[in-house]
Every structure is written in C-alpha cells, then in structure tokens.
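Student: here is a sequence together with a model predicted from it:
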Amino acid sequence: MGHQRRILIVAYDDVQILDIACPSGALDIANRYGADPPYAVELGTVGRRAARSSAGIVLGAAQGLEAVTGRLDTLIVVGGVGSENAAADEQLLAQVRRLASCSRRVASVCTGTFLLAAAGLLDHRRVTTHWRYGERLAARHPAVAVDVGPLYIRDGHIYTSAGVTSALDLTLSLIEDDHGPTLTRTVARELVAPVHRSADQAQISMFLAAPPPEDRLVRDLSGYISGHLAEDLTPRALAARAGVSARHLTRLFNAHLGTTPARAVRAARTEAAAVLVRSSGLPLAAIARRCGFRSAQTLRQAFLDHYGVGGDTMRRMPDMGRTLVPVREKTAPHDT
C-alpha cells in the first residue's frame, strides 16, 4: 500500500450535510474497493469547533484548520445556507487560502464557490455553483467567469460543482482521475448512481418543473430529454431509443403528457434555456447551442412562443421562477 491521499473537507455552521456526505461517502467506498493509495478524509473547522449542519445534525471536526500542516491531495470547501457568513469570515478565508496553496487540487461544492471566490482563488477562472446563486456570485465577484450550466467545471487545479448531489458526480470524476474508470464504475454501482454524469451535463435538467408521467417509457424518455438537450431528440431518434414506432411514441406522449414528442422536447429546451438566461452571463448564442437550438434567433422565437417575452426582457426580470409563466403555443414547434 502506498502513501495516503489526504482529503480535507472544510465545514462551518449551517453547512449542507449532503455536500459533505456525497464526497466522503464516495471516497470511503473507493477505499473499500481497493483505492491505492487510499483516501484519508478529514473534516476541518476553524478552532476545531463542531459544525452544526442546516439539518440540525452536529458534526465533530477531526482537525482545526490552523493545525493542518504539510501537503494535501485535495481541499474541498462545501456549501450551505451558512456560506454567506462563512464567506465573510476572514479567519476562515485566511485558512482556505493557506491550505489551497499546499493542495494538489482544490474543489468546491455548491455555494462553497463563494468562499473560494472571497478568498481570491477564482479570479479569471471559469466556475460553476448552484444555478440559483450564479447571478449573485457573478455580481459579487466580477473577475470570476460564472457558468451555471454544467454540473461541474475543472479549470486548472480548481474544481467547482453545482448544487448538492452534483458533489457525487464531481467526486466520481476525481476518483476516475486518480484510479481509472474500473474503480469509478464499481463505486457508482455501490452508490446506485449513474456511471457517471459528465461535467457538461446541464444541472438544469434536474429541476424542470413538470411532474413525472406515470408511464415508465414516457418517464424514462422525459428524463433522457432533460439530460441530453443538445443531442438528437427528433421523434425518430427518441422512438428508436425506446424501441417503439414514432407513431406509437406520439400516442404515448399525447396520452401521458398531453403533447407531442416534438413539443415536449422544445418545451424542455426552452425552459432550460430560460434558467440559463436568468442565472448566467452566457450570450444567447451559447445558451442556444447548449440547449439544442440551432441559433439564437430560434431560441428567441421559442421564448416568445413559450413565455410571451424575449430573451432580453427575461434577463432583466428579478425572479424568473415567479415571473415567467408558460403560455400556450399557438403554432407548431419551430425547427430547433
């Protein structure tokens, strides 16, 4: 057995417990299935104080951040509702800066990105965070290139990830970097997790609002659509994936979603693009490509048909979730 890979997770009060559990749990499973060198995971806080999670569970810290010396393999800064206060804690930020300087790689989960940015570690880097907080991060740190589209982003030795469970996707990618795909697949199977969602899969695919259809085939295809917006989602391609005829697929979608496959795809792409317009500074053309539209113009038309407003108006709205309500499209879906 070789040396251990030291992993230090930085916590604070009102931390999101899943941000800690996802990476630590995945690394523990990697150890049990033969990670060599194994991971040595520790939780650290300022002053070695216990950290109260936002769920009310109190986490004991194995390390005071000030006492950590020597090289670290990975520094992970997690998020949570307490990240606002943590990002204003100069004592904590000083330790994050110091520990980052002696780490092979640095990662954040969810709003942990705010701490890395406040510590000055993200200037002129492309990063992500939870979709809901991307606009705030960009406004607070204009030197940081915020992109809330992907599940996680690597920029040099800095890794940032989106909300909560995307920490698992990030950790699986770190395990694959360290030990290869075979161990990563084993860990993912043990976690009953996808093997594994790629970095550029849209985090927005996880919260498009329609309730899941009762029919399993339609439900599975709906999930596939929302997770692969930029791919070929024509009715023929979807029917082939499901192993049914295009005509039968249309009957199923009409019966369970009240719409055609083409309209369902266009709605998913439009709603995903709307989230990106509001929560990122990406140009409309880039959002169009990421969400499967042929051009910015076709996306503009989709916004008008679906919401009754254009992309520029949408970007100025203070809260998309409360302001934008889909309207009934009066025309057949345009070619996306």
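Tutor: Cool, got the structure.
Student: contacts and neighbour counts: CA atoms only from here.
Tutor: Fine.
Student: for the longest helix belonging to the chain, packing partners?
Tutor: Longest helix in the chain, counting residues (DSSP state H): helix 261-279. In this structure, helix 261-279 makes packing contacts with helix 134-140, helix 216-227, helix 246-257, helix 284-290, helix 296-307, helix 311-316, helix 320-323, judged by 3 or more C-alpha pairs under 8 Å, 6 or more residues apart in numbering; DSSP states H and E.
Student: how far off helix 296-307 does that helix point, in degrees?
Tutor: Our comparison of helix 261-279 with helix 296-307, counting by axes from the mean of the first three to the mean of the last three C-alpha atoms, to 10 degrees, yields an angle of 100 degrees.
Student: quick check: angle from helix 261-279 to helix 216-227?
Tutor: Computed by the same axes, to 10 degrees, the angle between helix 261-279 and helix 216-227 is 40 degrees.
Student: residue contacts, L115?
Tutor: Residues counted as contacts of L115 (C-alpha atoms under 8 Å, 6 or more residues apart in numbering) are 77, 83, 86-87, 93.
Student: so which of those wins on neighbours?
Tutor: Ranked by neighbour count under the definition other C-alpha atoms under 10 Å, these are headed by V77 with 27 neighbours.
Student: A helix includes P194, no?
Tutor: No - membership of P194 in a helix is not supported by DSSP: H, G, I helix; E, B strand; the rest coil, which gives coil.
Student: distance of it from S173?
Tutor: Applying C-alpha to C-alpha, to the nearest Å, one obtains 12 Å for the distance of P194 from S173.
Student: let's bring in a second model and compare:
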Amino acid sequence: MPQRTVLIVLFDGVQSLDVTGPLEVFAGAEKQWPGSYRIRTASLGGAPVRTSSGLTLVPDAALTAEPDPHTLLVPGGQGTRLPDPELTEWLRAHGPRAERLVSVCTGAVRLAQAGLLDGRRATTHWAYCDSLARNHPAVDIDPDPIYVRDGHIATSAGVTSGIDLALALVEEDLDRETALTVARHLVVFLRRPGNQAQFSAQLAAQTARREPLREVQRWITEHPDADLSVEALAARALLSPRHFARAFHAETGMTPGRYVDRVRLEHARRLLEDTVDGVEEISRASGYGTPEAMRRAFVKALGAAPAEYRRRFRPTAPAR
C-alpha cells in the first residue's frame, strides 16, 4: 500500500476544527493501517499560528521545506478574509503539483485566489458562497452540497463537513470498513453524502414575517404526509393560490413546492437514520406515496437510493 502524505496548510486566523477534524480522520486511519498516511502541518516560515479561537498551533515545518504531497489540504477561518500574497503564490506554485487538492470551509477562498478553482465546480461555507462567486466568476460555485468533487480537487462547506470529506477520502484510499471504524471512534456518521444540503429546509428558508405563512411553515414540517399542494396550503393561509405562492416566496426566499420537497426529504432521512421502518412505510409517512417516488427524490437530491442511504448511516440496519 503506497503511503500518502497529507500536508495541512496553517496560517494565522485558521479555524482550528478545519485543521483538527480532517487530521483526526487521517490519523485514525493511519492507526489502523500503519504506513498509509504521513500527516504534516506547515506554515510560512514554520512559525506557530494563532487560530480564530485563540488556540496556538505549532507546525511541523515551513511550507518551503516540505516536498510536494499527495494531498494538500487548505483549511478555512477568519484569516482567509485578509490577503496573503506570499501564501497565495506558494499555493499557485505548489497546488497543481499535489495529486489531490482539498479545501475545508473558506479554504476555498485561498484556492480561488491562487487561480486553482478556475473552471471548476466548488463549494464553501454557505455564508461565503455569494462573495466567492462574485469575486471569482470563473469558479462554478454550488452553495448546497456539504462537499464537491471535481476531478482531483475537493472542496467542502463549513467546519464539520471537512470531517465528512476526509472520511470519504479515507474510504476511497483504503476501504469502507476503515472509514467506518474512524467514524465510530469520532462518534460521527459515515457518511453524509457529499451532495446533502448544508442545512435544513427550516434553516435554508427564512421564517415568514406574517403569522399565517409562519403557521403554514409549521404545518408543512409537522404534516409532511398531508396534502401540501399550493391550493391546500393557500386555503390554510386564507389566501388565493396565486397570492399565497408569491407571498411565500417573497418572505421565505423559497417556493412552496421547493420547501415541501426539502421538508419531505429531511423527514424521510430522519426515519431512515433513526428507525427500522420499511421504505414503503417511510415513503407514505413522508408524503411520497410510493417507494419509487421517494427513490427518485433521494437519487436526485442525494445521489443515493433510500436503501443505500440507510446503509451509509446504519450499516447493520435492514434495508427492508
């Protein structure tokens, strides 16, 4: 088995969990398969860095002293808001030499500043997707997934998604059982699909200002198996369907249909993760009606059928 060097770039203002989360995943895999990973941290000049939370990290070496790694990982944090021409130049020169280029959270900003994401699909923390797209129009920003793979480049969303991505890379490098064991030790899921949304429908959508629309939002969440057509929801809000659809979108930033789709998907996911109910029963409880309708929704949104999704979260649970 070839040894893969993972080099994690450190800088002042880095988010500590962006560093330690993936590092713990790769270190856990190394404990199971000695010699599988060589994990290094480095900063410009080899100087200690202060994280955004005030923690001081002491790197293994200076970036200029490290050979080109297999995996070059760039974390995010408040420090990415400040220009760093020297680090940008180092990434521009050495990023293309890595076999795998990875960013966590706003580490994607550093990669974009170095021109390494031009013509690529990428993601970052949802709060910075708009500014990244605006400042780097050559990058195809997808604000929804928790991580995105485009060739040898992988970018992930906020903080804990770096763990999800690292687990996916370990599974790819070694095997699923190794990644599952690491996930169990870290008490995290193996593994959230990369194209799972960064946040729930309730968080993705704004809370409506008017009480009738807020009540409709609550009703949808509590009754995913009900008739949630625009006509039925408009009747609950005492509005015409046309007025309701316009008002709902204006106040939540999301059409009623899209909101319903997200709520039903989340409800089905929770049942698959937390219960042993069968797919047919879950499809009815979540408002899909049939297993096939739920399967299409899962494949479209998550890239995995319900049975496969359940296996990822509950490997010992019956697919049913």
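Tutor: That came through, no problem. The structure displayed is predicted, hence computed values, not measured ones.
Student: TM between them?
Tutor: The TM-score (TM-score structural alignment, normalised by the length of the second structure) is 0.66; 233 aligned residues with a C-alpha RMSD of 3.1 Å.
Student: on that earlier part again, for the helices and strands packed on helix 261-279 of the first structure, give me JSON lines that also has distance to A21 of the first structure and mean neighbour count.
Tutor: Shown next, in JSON lines, are those (distance: least, C-alpha to C-alpha, whole Å; neighbours: other C-alpha atoms under 10 Å):
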{"stretch": "helix 134-140", "distance to A21 of the first structure": "23", "mean neighbour count": "18"}
{"stretch": "helix 216-227", "distance to A21 of the first structure": "24", "mean neighbour count": "18"}
{"stretch": "helix 246-257", "distance to A21 of the first structure": "36", "mean neighbour count": "17"}
{"stretch": "helix 284-290", "distance to A21 of the first structure": "30", "mean neighbour count": "20"}
{"stretch": "helix 296-307", "distance to A21 of the first structure": "38", "mean neighbour count": "20"}
{"stretch": "helix 311-316", "distance to A21 of the first structure": "35", "mean neighbour count": "15"}
{"stretch": "helix 320-323", "distance to A21 of the first structure": "29", "mean neighbour count": "12"}
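Student: and those as CSV, adding distance to F114 of the first structure?
Tutor: Conversion of these to CSV gives the following (distance: least, C-alpha to C-alpha, whole Å):
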stretch, distance to F114 of the first structure
helix 134-140, 7
helix 216-227, 26
helix 246-257, 39
helix 284-290, 24
helix 296-307, 31
helix 311-316, 22
helix 320-323, 22
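Student: closest to A30 of the first structure out of those?
Tutor: The stretch from these with the least distance to A30 of the first structure (C-alpha to C-alpha) is helix 216-227; that distance is 26.3 Å.
Student: tilt between that closest one and helix 246-257?
Tutor: Here helix 216-227 of the first structure runs at 90 degrees with respect to helix 246-257, directions being taken by the same axes, to 10 degrees.
Student: wouldn't F114 of the first structure be in contact with S83 here?
Tutor: Yes - in terms of C-alpha atoms under 8 Å, F114 of the first structure counts as a neighbour of S83; the distance is 7.1 Å.
Student: and V104 of the second structure, how close does it get to V188 of the second structure?
Tutor: When V104 of the second structure is compared with V188 of the second structure (using C-alpha to C-alpha), they lie 17 Å apart.
Student: so the two - more neighbours on which side?
Tutor: A direct count of neighbours by other C-alpha under 10 Å for V104 of the second structure and V188 places V104 higher, at 35 against 16.
Student: which position in the first structure aligns with that one?
Tutor: Alignment note: V104 of the second structure maps to V109 in the first structure; criterion TM-score structural alignment.
Student: which residues touch its match?
Tutor: V109 of the first structure sits next to 19, 76-79, 129, 160-164, 166-167 when contact means C-alpha under 8 Å, 6+ apart.
Student: how far away is it from T171 of the first structure?
Tutor: As defined by C-alpha to C-alpha, V109 of the first structure lies at a distance of 10 Å from T171 of the first structure.
Student: how near is the residue of the first structure most remote from its centre to A240 of the first structure?
Tutor: Largest separation from the mean C-alpha position in the first structure: R247, at 35.1 Å (C-alpha atoms, centre = their mean). Taking C-alpha to C-alpha as the measure, R247 of the first structure and A240 of the first structure are separated by 11 Å.
Student: now swap in L93 of the first structure and tell me
Tutor: Spatial separation of L93 of the first structure from A240 of the first structure under the definition C-alpha to C-alpha is 52 Å.
Student: ok, back up a step: nearest to T336 of the first structure, out of the helices and strands packed on helix 261-279 of the first structure?
Tutor: When those are ranked by distance to T336 of the first structure, counting by C-alpha to C-alpha, first place goes to helix 296-307 at 6.3 Å.
Student: who does that closest one touch, helix- and strand-wise?
Tutor: With contacts defined as 3+ C-alpha pairs under 8 Å, 6+ apart, the secondary structure elements packing on helix 296-307 of the first structure are helix 261-279, helix 284-290.
Student: what about 7 Å?
Tutor: Using 3 or more C-alpha pairs under 7 Å, 6 or more residues apart in numbering; DSSP states H and E as the contact criterion, the neighbours of helix 296-307 of the first structure among helices and strands are helix 284-290.
Student: show me the strands in the first structure, by range?
Tutor: Secondary structure of the first structure by DSSP state E: the strands cover 5-10, 39-45, 51-52, 58-59, 63-64, 72-77, 103-109, 126-127, 145-146, 152-155, 158-161.
Student: of these, which is nearest L221 of the first structure?
Tutor: Ranking the strands of the first structure by distance to L221 of the first structure, with C-alpha to C-alpha as the measure, places strand 152-155 first at 23.8 Å.
Student: so that closest one aligns onto which residues of the second structure?
Tutor: So strand 152-155 of the first structure is aligned with residues 147-150, judged by TM-score structural alignment.
Student: skipping adjacent residues, who's closest to N254 of the first structure in space?
Tutor: In this structure, N254 of the first structure finds its nearest non-sequential neighbour in T260, 5.7 Å apart by C-alpha to C-alpha, 6 or more residues apart in numbering.
Student: quick one: that neighbour and T250 touch, right?
Tutor: Yes - contact criterion C-alpha atoms under 7 Å: T260 of the first structure and T250 qualify, at 5.6 Å.
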